[in-house]
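[1] Need coordinates for the following:
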Amino acid sequence: MPREDDDDETYYNFEITPVMSTYLIAFIVSDFTVLRNEPENFGVWARKGAIEQAEYSRDVGPKLLHAIEGFLDVKYPLPKLDVVAVPDFSSGAMENWGLTTYRERIVLYDEDHATAATKQQIATVVAHEFAHQWFGDLVSPEWWNYLWLNEGFATYFESFATDLVETEWRLQEQFVVRDLQSALAADALLTTHPITQPVDSPNSIRAIFDTISYEKAGSVIRMMEHFVTTEVFKKGLKRYLVARDHLDANENHLYEAINAELLETKPGSHENVADILHTWTQQAGYPLVTITSEDSGLTITQERFLLTRASTRNEGSTLWSVPLTYAVQDGDFTDTSTKEWLTESSLKIGRPTEEDKWFIFNVQQIGFYRVNYDEHNWNLLTNYLKSEDYEKIPPVNRAQILDDALNLARAGILEYSTALELTQYLEEEVDYIPWYSALNAFSFLNLRLAGTSTHPLFKEYILKLIQHVYEDLTYEESDADDHVTKLLRSSILQWACNLDHEDCVEKAKGKFHALHEGSSIKPNLQSVTYCTALRHGGEEEWNLLWDKYVKSNFATEQSLILGVLGCTAHQELINE
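    As a prediction, this is how the structure comes out:
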């Protein structure tokens, strides 16, 4: 950007931009300062008083960019890329081409004032916006009907690109419980909509920036990757991006590119990507796949899953092309290749294992569907999970079994006694992935039972389940803790203290009391400690945190404190 000076005037001459969609043009006038990663022509801009918090984004940004470039085998097309931390930014983040913008708390990080969850959010949101440099910026959607071609791929890459950089975070597994399972919950409501949704007004466009266009689309993209294979998926994306370079696109452009690669890799393949994906993108909802054992084998059926007892669940008019995967007891859970296609309402196959051994459909929860079994297989799974061998079922499939069972019970399809008996194995569970699914499902029950005579029994049951993992983690954080352990501790302590676990509450109050005397609390323990102290405290505790909020120069810390101030039982403090 050459500059010309003429006495008291300065002229800035900008290079001509590439062809781009109008919504992607941005410029910023500020007195911000920058941290540069010079070899990469990459910089992070922020307020002068906050620029030191930009180091993590400055370091991880180029790595994420190169991870996406390497996956796609398509170079980032611009000569530079800037990241800008904007105070009071109305959006969370925006993918302006070459000039991405973020709220401060989503891009600035200081390890003494931010949690492990915040660090993860920063990396994944930066990856999300960087993925848009290809999906949305280089190739823009033909119309907002195809918003998911932007947001679905950005959601996919926010986990899978970051996983290539932050390799210890288990983000491929986290994607299942955070993104896919949250999309299953949203898409089970009657108010859902197809991924490809016709829109014709500003309000209807804004309305589809939701879980369906982001998390469901990302989950369907992941499912497609596995049924065509990762090699075909990568080559197909490259073909798509090269063919539509600086052009717009619709979903069929994507399918044609991937199908072409599929036919080159598997000549004579009967799979047609467009025919398969249209059943997932052009109709709302998803299937419940039910497996029933019979003397001659297994009968597999599909029907739409809804979190309602309404008769619409059994209309039978909605069918999907479902890629079926399964594993058997002592079998291979790494093989996610499609074993059978369920394209009609029912299918019969041979039993994959002996009658006294269980089977699990939807290996690694690759498919965007729920699974129900007959009573015999549920009992086999429950007994196995309650045995010493439960870890032979991978964490993602343990999480899937929990999420499916508890949501089937919520929908009135499975008896709650069956689902809750299965959760008894959690007394020995110490892995974050299954606990994430379990606690998410328990949140619904906690809300529904609050204020009823049953709630004390529910609290007692959950406290019994978490006692072992609570003792395993303790209230103290260790320097040896890995990233995922920190996430698990935060979740378990939050539940323990909220349910009035005696040791948890006393330790939280003790740590907060030490804060009065000048001690510090590690960021990953702050939320549960602050919230518990406020619930059991009064004006003095509330004022201490409010003062800390006002004086803080860290957006991540301010956001955390603001989130817990409502924990107080004294309404008048919030009203002041």
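[2] C-alpha only now, for contacts and for neighbours.
    Noted.
[3] Where do the helices of the stretch 1-150 of the chain begin and end?
    Using DSSP state H, counting those that start in this stretch, the helices of the stretch 1-150 of the chain run over residues 55-72, 116-131, 147-165.
[4] what does the helix or strand containing I401 contact?
    Counting by DSSP states H and E, the element that carries I401 is helix 395-410. The contact list for helix 395-410 (CA atoms under 8 Å, 6 or more residues apart in numbering) reads 173, 176-177, 181, 307, 363-365, 370-372, 414-416, 419-420, 422-423, 431, 433-438, 441.
[5] List only buried entries from these.
    Buried by 16 or more other CA atoms under 10 Å: 173, 176-177, 181, 307, 363-365, 370-372, 414, 416, 419, 422-423, 431, 433-438, 441, out of the contacts of helix 395-410.
[6] Show the end-to-end separation of stretch 21-29, please.
    Stretch 21-29 has an end-to-end distance of 21 Å (criterion: CA to CA, to the nearest Å).
[7] no, scratch that, I was asking about stretch 166-186
    End-to-end distance for stretch 166-186: 29 Å, by CA to CA.
[8] Tell me the buried residues in that stretch?
    Within stretch 166-186, the residues scored as buried using 16+ other CA under 10 Å are 166, 169-184, 186.
[9] now swap in stretch 41-50 and tell me
    For stretch 41-50, by 16+ other CA under 10 Å, it's F42, G43, V44, W45, A46, R47, A50.
[10] ok, now how distant is the fourth one from Q121?
    Between W45 and Q121 the computed distance is 18 Å (CA to CA).
[11] What is the burial count for D472?
    When neighbours are counted by other CA atoms under 10 Å, D472 registers 11.
[12] Which helix or strand contains it?
    Using DSSP H and E, D472 sits within helix 455-473.
[13] Could you also give me the structure for this second sequence? I'd like to compare it with the first:
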Amino acid sequence: MMKILIILCFSAITLAKLIPYGEETEITSLRLMERLPNNIIPDWYNITLEPNFTLSIFTGSVSVKVKILNETKEIVLHAYKLEDIAKEDINITCNSVNKTIAEVSTNNKTQFLTIKLNEVITANETCVLDFRHFQGNLSDQFRVGLYLGKYNEEGSEKLLATTQFQKIHARKVFPCFDEPHLKARFLVNLIRNKNHTSISNEELENSVPLDSERVLDVYRETKRMSTYLLAFIVTEYASTEVKQGQRVFGDRPAIKNGEANFALEMGIEILSALEEYTEHRYAFNKIDQIGIPDKYFQAGAMENWGLVTYRKSLIIYPYDYQVTKGLQKTVAIISHEYSHQWFGNLVTCSWWRHTWLNEGFASYFEYFLSAMVGWDIADIFVTDSVHSALSQDSRNTTMAMNDEDATNIIVYQKASSIIRMMNHIVTEDVFRKSLVLYLNANQYKSTSPVELYQAFDTIIKQQNKTTLLGKHTILEIMKSWDSQAGYPILNVEKTNNKITVQQNRFFTDGSKDDTKWIIPLTYVLENSTHNFSTTTANEWMANTTVVLDHQSDGWVIFNKQQMGLYRVKYNEENWNLLVNQLNQKDHTQIHVLNRAQLIDDAFTFAQINQMNYSQVLELSKYLVKEEDYIPITTFLKHIAVIDSKLAQENGRKNYKIFMNSLFSGSVSNTVTMKEQPEDTLKTKYLRIDLINWLCKLGNQECTNYALGVFQNNSTISPDLQTPIYCGAMRIGNQKDWDSLFEKFKNETNDLSRSRIIDALGCSENSETLSKYITTILDKNSTINVLPAFRSIVNAGDFGVEFLFNYTYTNFTDIKALPDVSTIIINIASKLNTRNHENLLRDLSENYIELKPVFENALKMVRTNIAWNDKYGADLKDWFSQYKSGI
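    Take a look at the predicted model:
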């Protein structure tokens, strides 16, 4: 280890001439951002920082060792929003010789700090840049750079200083070469109050008292890494005991009560699983997790190497009060951030246009690592990621994965779906070996997708598996997916002995273009020897049209296990054969993920007039036999659109009969309302959905069960508290509601209180809800208005009409609420008649100051009315016919 150079920094303001800073200009587009010259490479940084909570500033110094690649008379690096960087406080030595500085300037547009020299630095010289003093604001307003956070601990407000550097915010804390490919080693030294604790990426090496109040913490040198992965925190937090090199930090009461233990145990399991899968030991000797107060962490979670930060609520909570989905979310997010320790930290994208190399793999392993450690959510990846990517990547404004400004849905959900497609194309064995090679060949380096694809091609050739790719290389295939926006739809026309497949880019807005992809075609023919478990490509499609021969009179279904990121639309004959298979024959002959695919595609086509809702609902009738969570949750996601828009006059009563009949079938026998010890994860999720929906639909068996459990004071698990409480309130009397409200007042756990709030609005008694709103609006009330109002709107038809009428009649009181705009929009999203429109217009005319809000609300109502005008009559007829056929 290189000897540590410690330059102590204090809060005194340097009197030398300061560099002027002009108007602040944040960079909003990475595509347009000017890059640093490529003539200097940093080797290591020695940083000393001191946050001052009293003055709300931080002061610092840094030495940067660099190698000069090409002859130059200026050094350009990043610095932004840093004060007191004076020429007199900068020293540059090259090969132990001091260089004289002619001029120092900053550019707020490029965020460059330029140091011009009086003499030339020759190529291959090694230089040390010393910045002896700089200063920045320690504010709680901006949640990037080094900033202030606050939290309450046993009635006392506490402060912490924490960091968030991704993607371009390290430059706001110290002068640096702030681009991901410019990796370096870091020596971190933090000055803190003696009553505080500091944490950084590496292990603490030494603590040195500076005076009676301050301590200098010296940290070990890190591995070579990007600036955005550097992190440090100064806090009064406590931590769990160190276990296998891991700790979790949080506020003292939470740590004392064991609220971080689940995150600690899962972190240990997940890290071990990653080491085994990648065949690569974790690079550092320790990894810490820390819960930042939610309000002060916009990012949600950050993979800083060795110091992973999260919103506190994601990893620290009383285990016994948390719902299963909350626990699963913790496992998933730890899996995501720990995956980054390899994919993103060890091997890093060379520039932000390749962010998907980091986030795509982390999002992929988020699900499949969770499954490795006992949380079986691998299939849920399809509904969460594949379907989300298909939904969001279908507009003409979307961007390619390799675009610097690609949205999160592209670099997370779409990229992870493409990575899953790669896995299916090459098989799990080849996929895993390729990733092992990719990591080993590029550790501590930065990469583009080319290096990833080269690793795959190498393993494919070594394993003699080139036939898996047809006549293509993985680079050729993947370029069509990572460098083009959108995705294809396959139009499948099946005749007696031919299957004609045509690809087009899929749009939901009517746009057209001639984009083509190299598509892995997988398909199953009814009564053929093909099966759904082998997902390598049957054929490769690079042209607009391909014709396949077949000898089957039955149906064909494409995209086995929905392994490819594309939609499929069939001719009417084949579609009817698939619907018949599901409704009249053994529906399990079609893979569960393909059943979900058929539902998702069909509803999507109906929403853009490429299929009639009657066709979709005929397909959905098979759900009376369905017992698996994946197709049912896919259906519920889409039927929620109809549920939120369908007007009473368009057969809403018969719609509820249809829904009740679906969920009174096989699934109600398989998934009992009462929890069972043998419940799988998907069974637990399905039970929650069924109770929520059946009780909302007025199913008497559901509401009677819920009320009975509630009135008997039976123990209710966190998973079922909201569904059971809500179902009970729907038919309960005032005494029942008062009993639940009393439970809310006596409850001390925030998670339980939130679940009760979600249920109190489910009453279908006007007097009860009026009393509730009066209580909410009382000036001494501790109830959060927005969640309480939202619970009434989300409870169903009764709540929507009640709250709208109450708001209309008492708008003077509602107008005074801070969340009035959100309340109006939430209600309007459920309104669907011209009477609603007229009443809203009245409010708009009487309260001009809220005109923009009412304009948005009226637009939503008119959209719902137009939807009913377009689809209502057909839906009414179909639901009526369905009722007649029961």
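[14] Fetch the TM-score of the aligned pair.
    After superposition, the two chains reach a TM-score (TM-score structural alignment, normalised by the length of the first structure) of 0.89; 553 aligned residues with a CA RMSD of 2.6 Å.
[15] all strands for the stretch 201-350 of the second structure, in order.
    For the stretch 201-350 of the second structure, strands defined by DSSP state E, counting those that start in this stretch occupy the ranges 204-209, 214-219, 232-235, 238-239, 246-250, 287-292, 301-302, 307-311, 347-349.
[16] Show me what the third one is packed against.
    Using 3 or more CA pairs under 8 Å, 6 or more residues apart in numbering; DSSP states H and E as the contact criterion, the elements in contact with strand 232-235 of the second structure are strand 156-164, strand 197-200.
[17] I590 of the second structure: which of those strands is closest?
    Nearest to I590 of the second structure among these is strand 156-164 (46.6 Å), distances taken as CA to CA.
[18] Could you check which residue of the second structure pairs with T382 of the first structure?
    Under the alignment (TM-score structural alignment), T382 of the first structure pairs with V579 in the second structure.
[19] helix or strand for the spatially closest residue to its match that is not a sequence neighbour, which one?
    Using CA to CA, 6 or more residues apart in numbering and skipping the chain neighbours, the partner closest in space to V579 of the second structure is L619 (5.3 Å). When elements are assigned from DSSP H and E, L619 of the second structure belongs to helix 613-620.
[20] The first structure: matching residues for that helix?
    Helix 613-620 of the second structure maps onto residues 416-423 of the first structure, going by TM-score structural alignment.
[21] hang on, the earlier thing: how close does the helix holding I401 of the first structure sit to the second structure?
    Superposing on the second structure places helix 395-410 of the first structure at an average distance of 1.7 Å from its equivalents, by mean CA distance after the TM-score superposition for the first structure.
[22] and the angle from that helix to helix 416-423?
    160 degrees (axes from the mean of the first three to the mean of the last three CA atoms, to 10 degrees).
[23] Can you report how many residues neighbour the closest residue to E476 of the second structure other than its chain neighbours?
    Setting aside the residues directly before and after it, E476 of the second structure is nearest to I518 in space (CA to CA, 6+ apart), at 8.0 Å. By other CA under 10 Å, the residues close to I518 of the second structure number 19.
[24] For the stretch 751-886 of the second structure, which segments are assigned as strands?
    Under DSSP E, counting those that start in this stretch, the stretch 751-886 of the second structure gives no strands.
[25] Same question for the stretch 201-350 of the first structure.
    247-249, 287-294, 297-304, 322-324, 326-328, 340-342, 346-349.
[26] winner for burial among these?
    The highest average neighbour count among the strands of the stretch 201-350 of the first structure, using mean count of other CA atoms under 10 Å, belongs to strand 322-324 at a mean of 23.
[27] what's the mean distance for that strand versus the second structure?
    Once fitted to the second structure, strand 322-324 of the first structure is off its aligned match by 0.5 Å on average (mean CA distance after the TM-score superposition for the first structure).
[28] before we move on, back to that, could you list which of the buried residues of stretch 166-186 of the first structure belong to helices?
    Counting by DSSP state H, those place L171, Q172, E173, Q174, F175, Q181, S182, A183, L184, A186 in helices.
[29] Go ahead and confirm G554 of the second structure touches N497.
    No - counting by CA atoms under 8 Å, N497 is not a contact partner of G554 of the second structure; they are 10.8 Å apart.
[30] higher neighbour count, these two?
    The residue with more neighbours, out of G554 of the second structure and N497, is G554; 16 against 11, by other CA under 10 Å.
[31] check contacts around the residue nearest to E476 of the second structure.
    With CA under 8 Å, 6+ apart, I518 of the second structure has these contacts: E476, I477, S480, W481, W540, M541, A542, N543.
[32] Skip the chain neighbours and tell me the closest residue to D457 of the second structure.
    Nearest one to D457 of the second structure, counting by CA to CA, 6+ apart, is I474 at 6.3 Å.
[33] Give me the number of neighbouring residues for that neighbour.
    Neighbours of I474 of the second structure under the rule other CA under 10 Å: 21.
[34] What distance do you get for the aligned residue in the first structure for it to N250 of the first structure?
    The equivalent of I474 of the second structure in the first structure is V273 (alignment by TM-score structural alignment). Noted for V273 of the first structure: a distance of 14 Å to N250 of the first structure, by CA to CA.
[35] Also N272 of the first structure?
    Separation of N272 of the first structure from N250 of the first structure (CA to CA): 17 Å.
[36] Please say which of those two ends up with more neighbours.
    Counted by other CA under 10 Å, N272 of the first structure and N250 do not tie: N250 has more neighbours, with 20 against 15.
[37] quick one: contacts for the equivalent of the more buried one over in the second structure?
    Using TM-score structural alignment as the criterion, N250 of the first structure maps onto S448 of the second structure. Listed by CA under 8 Å, 6+ apart, the contact set of S448 of the second structure reads C349, S350, W351, H354, L357.
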